[in-house]
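1. show me the folded form of this:
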Amino acid sequence: MPRSLLQGGYGMTTFPVQGFVAPGFERVRDVFARNFTDDIEVGASFSAVVRGETVVDLWGGYVDRACTRPWQTDTLVNVYSTTKGLAAIAFACLVDDGLLTYETPVATLWPELRAARDGLTVGQLLSHQAGLCGLRRSLAVEDLYDWRGMIGHLETEEPHWTPGAGAGYHAVLWGFLPGELVLRLTGQTLGTLLAKRIARPLGADVHLGLPDVEHGRVADLVGPNHARRQPDLAALAGLRLPPLYACALQNPSIRPWQDACSPTWRRAEIAAANAQANARGIARIYGAVADGGLLEGMRVLSPEAIRALTVQEVGDQDDLVLGRPMRRARGVMLNTLHQYGPNPDSFGHAGAGGSVGFADPARGLGVGYAMNQMQPGIETDTRGGRLIAAVYASLAAG
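-> Have a look, this model is predicted:
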């Protein structure tokens, strides 16, 4: 079993690395191991599926900050906004079933929603154009567990911009919007839809609303302030963020250890931020959608539904919350800055701290990365980026 030895802030710590890589993908394993010794990794998993074949399945490190409990093959971790892409894939099942289209006016399904009254479409809702990036009232994390209460707040909230006329990242509140549509159309939750239609058929260990019996295999998140290397504080101090940033990302303020590791959080369905997953499960889901909706003989979506899911709704315009250009489809992010490899048609979603999942349809490639040490600062995570680059280098060499 390969092991990586780290000296420094964690003392003389040996990081076990387990799993396998297919011939030709050995460089991915090397990069994965170096993320522990040369970067800030504590515990992680990484997986890649190419045209239905798993070519990388790695895990290593520890599930706790003290590095006393090794990461296992079935360890789960909170993947924050990587959840959004997985939830959007599940939502696409409703399009496949003919229950709605992405052009359907939201008001015909949810007339109580104030933001939907002037023609907001389902596609615009999913692509962060509703103007409901944050509430003006102060929220506690506990408020997110009250579905009906949150829906009531969203229904009466005055949009921050004219719905459909701009886009701003709905960091925390996004999941309530498709979730309420799923509930109204099917009588089931978005988490149940994800489990029944996507995760279970594909054998993907991905959960939105984790049963208590599974909590024992979830890794503890390690907050960015505990990382072995910290960002340039002077550079952060000089950063200018749009006024809506705090409203969208800090109301409520979700603390990695105290909040996002609690049993109540793991049990809840917050489709913007709290899927419990591992890289293998994420890669299997994206591997299926990268290959026309099919994995190992199991079809979960039609090619037509996937094409509809990935139609661009938002182009290279500055996000009103994040302040930088973001290309968006119907709940998934399009490959704006090559964060999903070289193919501009790749799509997926990343999560706070570094997790990511994406599909590259040209190569039939699905990738998943999940870790517990959150990246400090707001820069692009280097660990996942190096692993993705290693996968593409392996494909090119093969």
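2. when you work out contacts or count neighbours from here on, use the C-alpha atoms and nothing else.
-> Will do.
3. can you give me the helices for the stretch 251-398 of the chain?
-> Taking DSSP state H, counting those that start in this stretch, the helices of the stretch 251-398 of the chain run over residues 263-267, 279-290, 303-309, 382-397.
4. so for the first one, what gets flagged as buried?
-> Judged by neighbour count (16 or more other CA atoms under 10 Å), helix 263-267 contains these buried residues: Trp265, Arg266, Arg267.
5. the last one touches Leu210, doesn't it?
-> Yes - between Arg267 and Leu210 there is a contact at 4.8 Å, judged by CA atoms under 8 Å.
6. quick check: chain neighbours aside, which residue is closest to Arg266?
-> Leaving out its chain neighbours, the residue that sits closest to Arg266 by CA to CA, 6 or more residues apart in numbering is Leu210, at 5.6 Å.
7. neighbours around the one you found, how many?
-> For Leu210, the neighbour count with other CA atoms under 10 Å is 22.
8. same check on the one 10 residues further on?
-> A count of nearby residues for Asp220, using other CA under 10 Å, gives 22.
9. Arg27 now?
-> 17.
10. relative to Ala370, how far out is the closest residue to it other than its chain neighbours?
-> Among residues not flanking Arg27 along the chain, Ala390 sits closest, at 6.3 Å (CA to CA, 6+ apart). The gap separating Ala390 from Ala370 is 16 Å, by CA to CA, to the nearest Å.
11. these two: which has the busier surroundings?
-> Legend: neighbour count by other CA under 10 Å for Ala390 and Ala370, higher for Ala370 (32 against 20).
12. contact partners for the more buried one?
-> Neighbour list for Ala370: Ala44, Ser45, Phe46, Val77, Val79, Ala277, Asn278, Ala279, Gly354, Ser355, Val356 [criterion: CA atoms under 8 Å, 6 or more residues apart in numbering].
13. circling back: next one: the residue nearest to Arg266 from Asp30, what distance?
-> The value you get for Leu210 to Asp30, if CA to CA is used, is 32 Å.
14. Pro211 too?
-> 35 Å.
15. which of those two has more neighbours?
-> Per other CA under 10 Å, whichever of Pro211 and Asp30 has more neighbours is Asp30, with 15 against 12.
16. which residues sit against the helix or strand in which the more buried one is found?
-> Taking DSSP states H and E as the criterion, Asp30 maps to helix 26-37. If you take CA under 8 Å, 6+ apart as the criterion, helix 26-37 is touched by 3-6, 15, 17, 21, 41-42, 46, 56, 58, 61, 383, 386-387, 390-391, 394.
17. next, the structure of the following sequence, for comparison with the previous one:
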Amino acid sequence: GLPDSEHHRVARMVPWQPDRKAPLAAFTAALQRGLKAGEPSLQYLALMNTGGHRSDLPEAWRAEFGGGGGMANARALAGMYAPLAQGGTHRGVRLLRPETIERMSAVSVATEIDATLLMPTRFGLGFMRSMDNRHRPAGFMESMVLGRDAFGHAGAGGSVGFADPEAGIAFGYAMNRMGAGILLNERGQGVVDAAYRAMGYQTSAPGAWIRRT
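-> Got it, this is the predicted structure:
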């Protein structure tokens, strides 16, 4: 957890405010229906069944739990992924074997429609892979378009951290004003796209950023 001495550094999250004219991701629409109907839908249970936990309180900052308890900025996110982008080493110290990283990044589950997220998904062992759902009505809020070998995870509101071993980079994006969608949105994806273009990657049309030779 975050020590009390560091609480003054925390940037408060600004909740997403829905735009009635904008399309909703299927997950968000199902969540809203569950909230209005008072029914414990799968989407409601996945996001709201927290036992009264609120992530914006100091009590939550002090807690230490997996799957949502991290407190970091973009630099720290990138630093966490850096060894995974560099073959398993960090500052000359080997932390993971290359074959371990290969297993972590390999696609282990791919769905046509994920039962919880209600969109096509691709996952490795605990990590998300590039997911291009831009063909869907609200696809710009249901996508996370990365490099072919990149793996990481999106966070609430559109944050993201990932490693791309092919490109040799680790990436972090964090914001305190939450955006729409269930993966990235135009802000986060725009920063990811700019990074790949700066490295000479020329297209994301195949569903992932690639270098043209």
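18. can you calculate the TM-score here?
-> Remark: TM-score between the superposed chains equals 0.75 [TM-score structural alignment, normalised by the length of structure 2]; 181 aligned residues with a CA RMSD of 2.6 Å.
19. sorry, back to before: corresponding residue for the residue nearest to Arg266 of structure 1 in structure 2?
-> Here Leu210 of structure 1 is matched to Leu2 in structure 2, going by TM-score structural alignment.
20. A strand includes its match, no?
-> No - applying DSSP: H, G, I helix; E, B strand; the rest coil, one finds Leu2 of structure 2 to be coil, outside a strand.
21. can you pull up the most central residue in structure 2?
-> Ala154 (0.4 Å; CA atoms, centre = their mean).
22. show me what that one aligns to in structure 1.
-> Match for Ala154 of structure 2 (TM-score structural alignment): Ala350.
23. state the distance from its match to Leu334 of structure 1.
-> Ala350 of structure 1 sits 11 Å away from Leu334 of structure 1, going by CA to CA.
24. picking that back up, in structure 2, what residues pair with the helix or strand that comes right after the helix holding Asp30 of structure 1?
-> Using DSSP H and E, the helix or strand that follows helix 26-37 of structure 1 in sequence is strand 43-50. Counting by TM-score structural alignment, strand 43-50 of structure 1 falls onto no part of structure 2.
25. which residues does strand 43-50 of structure 1 contact?
-> 32, 54-64, 70-71, 278-280, 283-284, 287, 363-373, 391.
26. again, only using 6 Å
-> Strand 43-50 of structure 1 is contacted from outside by 54-63, 279-280, 283, 287, 364-372, using CA atoms under 6 Å, 6 or more residues apart in numbering.
27. show me what the helix or strand just after that strand is packed up against.
-> Using DSSP H and E, the helix or strand that follows strand 43-50 of structure 1 towards the C-terminus is strand 53-61. Packing contacts for strand 53-61 of structure 1, counted by 3 or more CA pairs under 6 Å, 6 or more residues apart in numbering; DSSP states H and E, involve strand 13-21, strand 43-50.
28. for Leu233 of structure 1, find the nearest of those strands.
-> Minimum separation from Leu233 of structure 1 across those (CA to CA) falls at strand 43-50, 25.3 Å.
29. tell me what angle that closest one forms with strand 13-21.
-> Interaxial angle, strand 43-50 of structure 1 versus strand 13-21 (axes from the mean of the first three to the mean of the last three CA atoms, to 10 degrees): 10 degrees.
30. which ones are touching the equivalent of Trp16 of structure 2 over in structure 1?
-> Using TM-score structural alignment, the partner of Trp16 of structure 2 in structure 1 is Pro224. By CA under 6 Å, 6+ apart, the contact list for Pro224 of structure 1 reads Met374, Gln375, Pro376.
31. tell me, how many residues neighbour the last one?
-> A count of neighbours around Pro376 of structure 1, defined by other CA under 10 Å, yields 22.
32. hmm, back to that, contacts only, for the residue nearest to the centre of structure 2.
-> Here Ala154 of structure 2 is in contact with Val160, Leu183 (CA under 6 Å, 6+ apart).
33. can I get the contacts of Ala370 of structure 1 in CSV including distance to Val182 of structure 1?
-> CSV is the format used below for the contacts of Ala370 of structure 1 (distance: CA to CA, whole Å):
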residue, distance to Val182 of structure 1
Ala44, 32
Ser45, 31
Phe46, 30
Val77, 25
Val79, 22
Ala277, 21
Asn278, 25
Ala279, 26
Gly354, 28
Ser355, 26
Val356, 24
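34. can you add distance to Leu320 of structure 1 and neighbour count and give those residues back as JSON lines?
-> Below are the contacts of Ala370 of structure 1 laid out as JSON lines (distance: CA to CA, whole Å; neighbours: other CA atoms under 10 Å):
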{"residue": "Ala44", "distance to Leu320 of structure 1": "32", "neighbour count": "29"}
{"residue": "Ser45", "distance to Leu320 of structure 1": "33", "neighbour count": "30"}
{"residue": "Phe46", "distance to Leu320 of structure 1": "32", "neighbour count": "30"}
{"residue": "Val77", "distance to Leu320 of structure 1": "30", "neighbour count": "30"}
{"residue": "Val79", "distance to Leu320 of structure 1": "24", "neighbour count": "31"}
{"residue": "Ala277", "distance to Leu320 of structure 1": "30", "neighbour count": "28"}
{"residue": "Asn278", "distance to Leu320 of structure 1": "31", "neighbour count": "30"}
{"residue": "Ala279", "distance to Leu320 of structure 1": "31", "neighbour count": "31"}
{"residue": "Gly354", "distance to Leu320 of structure 1": "22", "neighbour count": "26"}
{"residue": "Ser355", "distance to Leu320 of structure 1": "23", "neighbour count": "31"}
{"residue": "Val356", "distance to Leu320 of structure 1": "22", "neighbour count": "30"}
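35. and which of these is nearest Leu309 of structure 1?
-> Among the contacts of Ala370 of structure 1, and counting by CA to CA, the member closest to Leu309 of structure 1 is Val356, at 18.1 Å.
36. pretty sure that closest one contacts Tyr369?
-> Yes - between Val356 of structure 1 and Tyr369 a contact is recorded at 5.3 Å, counting by CA atoms under 6 Å.
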